[in-house]
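# Any chance you can model this:
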Amino acid sequence: MSRRIVLHVGSPKCGSTYLQRVMLQNADTLLAHGIRYPHGGQTHPGNAGDTENWTQTDYDALFEGGIETVLLSHEDLYSKPNFAKPLLKAAEAEGAQVQVVVFLRPFSDFLFGDYSQFMKQNFWRYLETRNPYDGESFRDVIDRRLRRLKPARFLRNWQSAVRGTRVRVAGHRDIRATMEDLLGPLPLDWTVERHATNPSLRMEDCERIADALRRPWVPREVIEQMYRDAFHKVDRPDAGRSAARRRVIETLFAEENALILKQYGYDNRLPDADIATLQPS
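From the prediction side, this is the model:
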């Protein structure tokens, strides 16, 4: 059996943390079945964020002990196949198969998650500057992403980087089914605590916090409490994820979805409904 690398590269906000935590907590079981999920104990559960610095020695270590299949994952690679060049070059030199896997979700869901992630990553800076989202509105965030977020191009670039095997594209709700198809029906524990999967804050909470940050008379401790409270509301209904906003986002990204469908046969539109049928909010 030839060596094989299953390389998950994203997309961000599409179940990456969940997948990585499942693989990490099942690392021993995977190893017992000839599959390695290497991890050096770093905070991030992914294991391929620094592939641009890998050497031949790093590559050889992946397959130590007669391992035939290696599972690598990091969402930061999504738009950066060049970062994986050392890995891909070493694999090509010995004829190892590289199967790139990408999970997607509808653009409206992605943008809502993106907005949350900006708040979580930058809250303390926003609290100091009282300038949330660096002065951008949610529509500004959408427009900026529209200019820069090009999944069809990212997928083409990955396909060019691994010409021998077709990039596999699936929905974020199909992570388990996809990985079981690639790795086999192994006795893995797929249960991960919700808080450990980097769940998105609700849009309405992000907007309330942002509004409070813009008001200099709102005390710092009040805003800090709003932020802490938001993490306990992630599973509640979210008025900020409105049909009107979904309609705008899905319409703006319709061309990108059409390219993904044409090139990879994957329909990334909102499931079970045409965006035109959504009721106004």
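# CA only for contacts and neighbour counts going forward, please
Fine.
# Which secondary structure state is assigned to the residue nearest to Pro187 when sequence neighbours are not counted?
Excluding the flanking residues, the one nearest Pro187 by CA to CA, 6 or more residues apart in numbering is Thr29, at 7.6 Å. What DSSP: H, G, I helix; E, B strand; the rest coil gives for Thr29 is helix.
# before we go on, could you also do this sequence so I can check it against the first one:
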Amino acid sequence: MPRRVHLHVGAPKSGTTYLQSRLHANRRELHRHGISYPHGPLGDQRVHYWAALEATETDHGVAPERVRGAWSRLLRQVRAARGDVLLSHEVLAKATEAQAGRVLKDLESTGAQIHLVFTVRDLARELSGAWQETLKFGGRRPFARFLASAREGNSAFMEGFDPIRVLTVWGERLPAEQIHVVTAPPAGGPPDLLWHRFLEAIDVRPEWVPHEAVRANESVGIAEAHLLRRINRRLGEEARRGGRYSPLIDGLVVGRALGPRTSERITLGPADHPWVLERSQAWVDWLRDRGVEVHGDLEDLLPAAPADDWTDPDEPMPGQVASAAVDVIAALLDELHDRPVTPVQRARHVWARLRR
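As a prediction, this is how the structure comes out:
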């Protein structure tokens, strides 16, 4: 029977991919200290993702056989654990009250004490990251339209960003000392600071987990965002989650070609800063009043003012977009050149990917 379950429910775009990758890289070290981070065959950590999809009834185009029964399979690992258990996926942030209630009821049935963990970054950076995420999966809207939708409450991402909504849904039945809010440090801070704040929240000592993350969510700049929108318009539904081109866009176009480029970053401008600051301040005030355990500084959630030389991400920049397109073509040619052509080469290629 587990002693404690640390349930990390988001928020999206708050460093979750980095944290999950680093937990996964240290899963054996965690196990030696009596802490379980569940995984599937060959160390597949997508079991958290599939379980979150089922628990929240979310369709990301994943094969139904992966999702069906995923929460029950994960719960069996929780029941079999001794000591602490870590569960983590940001899809859980969008859960309804009924969905969260079912998950908590199942976890409480194990006899474990539940600790809720919510990582959060300042809203300006979360919105910038969220728009980029939509572009990775077929989105075509300009940045201004995306922000207007978020301001009016019509953006699905906003449900997961809002700590008042998420912590009310997930934490209403929990005492304040079992609700942990981890604030992401401002841009330019020490690279390990978020990780150390997260470890403090889950009661893990840094020396227990020495390995670095093997992946993080790639971000793109303004020129790359323009290119992705044009690609998505051309490919239509096949670029969206579940479409045949979606894995190539996320993994190859963004991961290999566009993510490593150093171009001008996407940030909020003067027109949107006031409402984002006002909403962020309301969240900070609510968190202080709620009395949750804060790991970091709530002031980190207040967005920085836009730069004087801010560039509108919706402004055309054909030269830079063309340069990004050439990099994508080069990455695609490399992929075609390296693609296995014989059955033996294909088998070796698949095995190498599985081992990674």
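# Could I get the TM-score for this pair?
The TM-score (TM-score structural alignment, normalised by the length of the first structure) is 0.75; 250 aligned residues with a CA RMSD of 3.2 Å.
# In this model Leu188 seems to touch the residue nearest to Pro187 of the first structure, though I could be wrong.
Yes - if you go by CA atoms under 8 Å, Thr29 of the first structure and Leu188 touch, sitting 7.1 Å apart.
# Counterpart of Glu250 of the first structure over in the second structure?
Under the alignment defined by TM-score structural alignment, Glu250 of the first structure corresponds to His273 in the second structure.
# What separation do you get for that match and Glu133 of the second structure?
21 Å (CA to CA, to the nearest Å).
# so where is the helix or strand containing Ala330 of the second structure in the first structure?
According to DSSP states H and E, Ala330 of the second structure maps onto helix 318-338. Aligned by TM-score structural alignment, helix 318-338 of the second structure falls on no residue of the first structure.
# Beyond that helix, next helix or strand please.
With DSSP H and E, the next secondary element past helix 318-338 of the second structure is helix 343-355.
# List the buried residues for the host helix or strand of Asn122 of the first structure?
Applying DSSP H and E as the criterion places Asn122 of the first structure in helix 107-129. By neighbour count on 16 or more other CA atoms under 10 Å, the buried set for helix 107-129 of the first structure is 107-117, 119-120, 123, 126-127.
# Show the contacting residues for the spatially closest residue to Ser263 of the second structure that is not a sequence neighbour.
Using CA to CA, 6+ apart and skipping the chain neighbours, the partner closest in space to Ser263 of the second structure is Gly221 (5.3 Å). If you count contacts by CA atoms under 8 Å, 6 or more residues apart in numbering, Gly221 of the second structure has them with 261-266.
# If you go by neighbour count, which of these are buried?
261, 265-266.
# center of the first structure, which residue is that?
Pro12 (2.1 Å; CA atoms, centre = their mean).
# check contacts around the closest residue to that one other than its chain neighbours.
Counting by CA to CA, 6+ apart, Pro12 of the first structure lies nearest to Glu75, which is 5.2 Å off, once chain neighbours are set aside. By CA under 8 Å, 6+ apart, Glu75 of the first structure lies in contact with 8-12, 16, 49.
# what do you get for Leu188 of the first structure?
So, once contact is read as CA under 8 Å, 6+ apart, Leu188 of the first structure ends up touching 22, 26, 29.
# So what does it match up with in the second structure?
By TM-score structural alignment, Leu188 of the first structure lines up with Val209.
# And for Leu71 of the first structure?
When the second structure is aligned by TM-score structural alignment, the residue opposite Leu71 of the first structure is Leu86.
# Then Ser200 of the first structure?
With TM-score structural alignment as the criterion, Ser200 of the first structure lines up with Ser219 in the second structure.
# distance of that match from Arg22 of the second structure?
Using CA to CA, Ser219 of the second structure is found at 18 Å from Arg22 of the second structure.
# And Val276 of the second structure, by the same measure?
30 Å.
# ok, Glu92 of the first structure - how many residues close by?
As a burial measure, Glu92 of the first structure scores 14 neighbours (other CA atoms under 10 Å).
# That one matches what in the second structure?
Under the alignment defined by TM-score structural alignment, Glu92 of the first structure is paired with Glu108 of the second structure.
# wait, doesn't its match sit right on Gly101?
No - under the criterion of CA under 8 Å, Glu108 of the second structure makes no contact with Gly101, lying 10.3 Å away.
# if I read this right, Arg168 of the first structure contacts Leu104, doesn't it?
No - in this structure, Arg168 of the first structure is not within contact of Leu104 by CA under 8 Å, at 10.8 Å.
# Could you identify the most distant pair in the buried residues of helix 107-129 of the first structure?
Pairwise distances across those (CA to CA) peak at 28.4 Å, for the pair Phe107 and Leu127.
# Correct me if wrong: Val192 of the first structure contacts Tyr18.
Yes - taking contacts as CA under 8 Å, Val192 of the first structure lies within contact range of Tyr18: 7.0 Å.
# More neighbours: which of these two?
Neighbour count, other CA under 10 Å: between Val192 of the first structure and Tyr18, Tyr18 has more, with 22 against 14.
# Leaving out the residues flanking it, which one is nearest to that one?
Counting by CA to CA, 6+ apart, the residue nearest Tyr18 of the first structure is Thr197, at 5.0 Å.
# and Thr197 of the first structure, how far is that from Thr17 of the first structure?
Taking CA to CA, one finds Thr197 of the first structure at 5 Å from Thr17 of the first structure.
# For the two, indicate the residue with more neighbours.
The neighbour count for Thr197 of the first structure versus Thr17, taken as other CA under 10 Å, is higher for Thr17 (23 against 17).
# So what does that one match up with in the second structure?
Using TM-score structural alignment, Thr17 of the first structure pairs with Thr17 in the second structure.
# How about Ser116 of the first structure?
Using TM-score structural alignment, Ser116 of the first structure pairs with Gln132 in the second structure.
# check contacts around its match.
Going by CA under 8 Å, 6+ apart, Gln132 of the second structure touches 219-220, 225.
# please redo it, this time with the cut-off set to 6 Å
With contact set as CA atoms under 6 Å, 6 or more residues apart in numbering, Gln132 of the second structure has no partners.
# cool, Arg230 of the second structure as well?
Listed by CA under 6 Å, 6+ apart, Arg230 of the second structure has no contact partners.
# can you do 10 Å?
Arg230 of the second structure sits next to 135, 138-140, 224, 236, 321 when contact means CA atoms under 10 Å, 6 or more residues apart in numbering.
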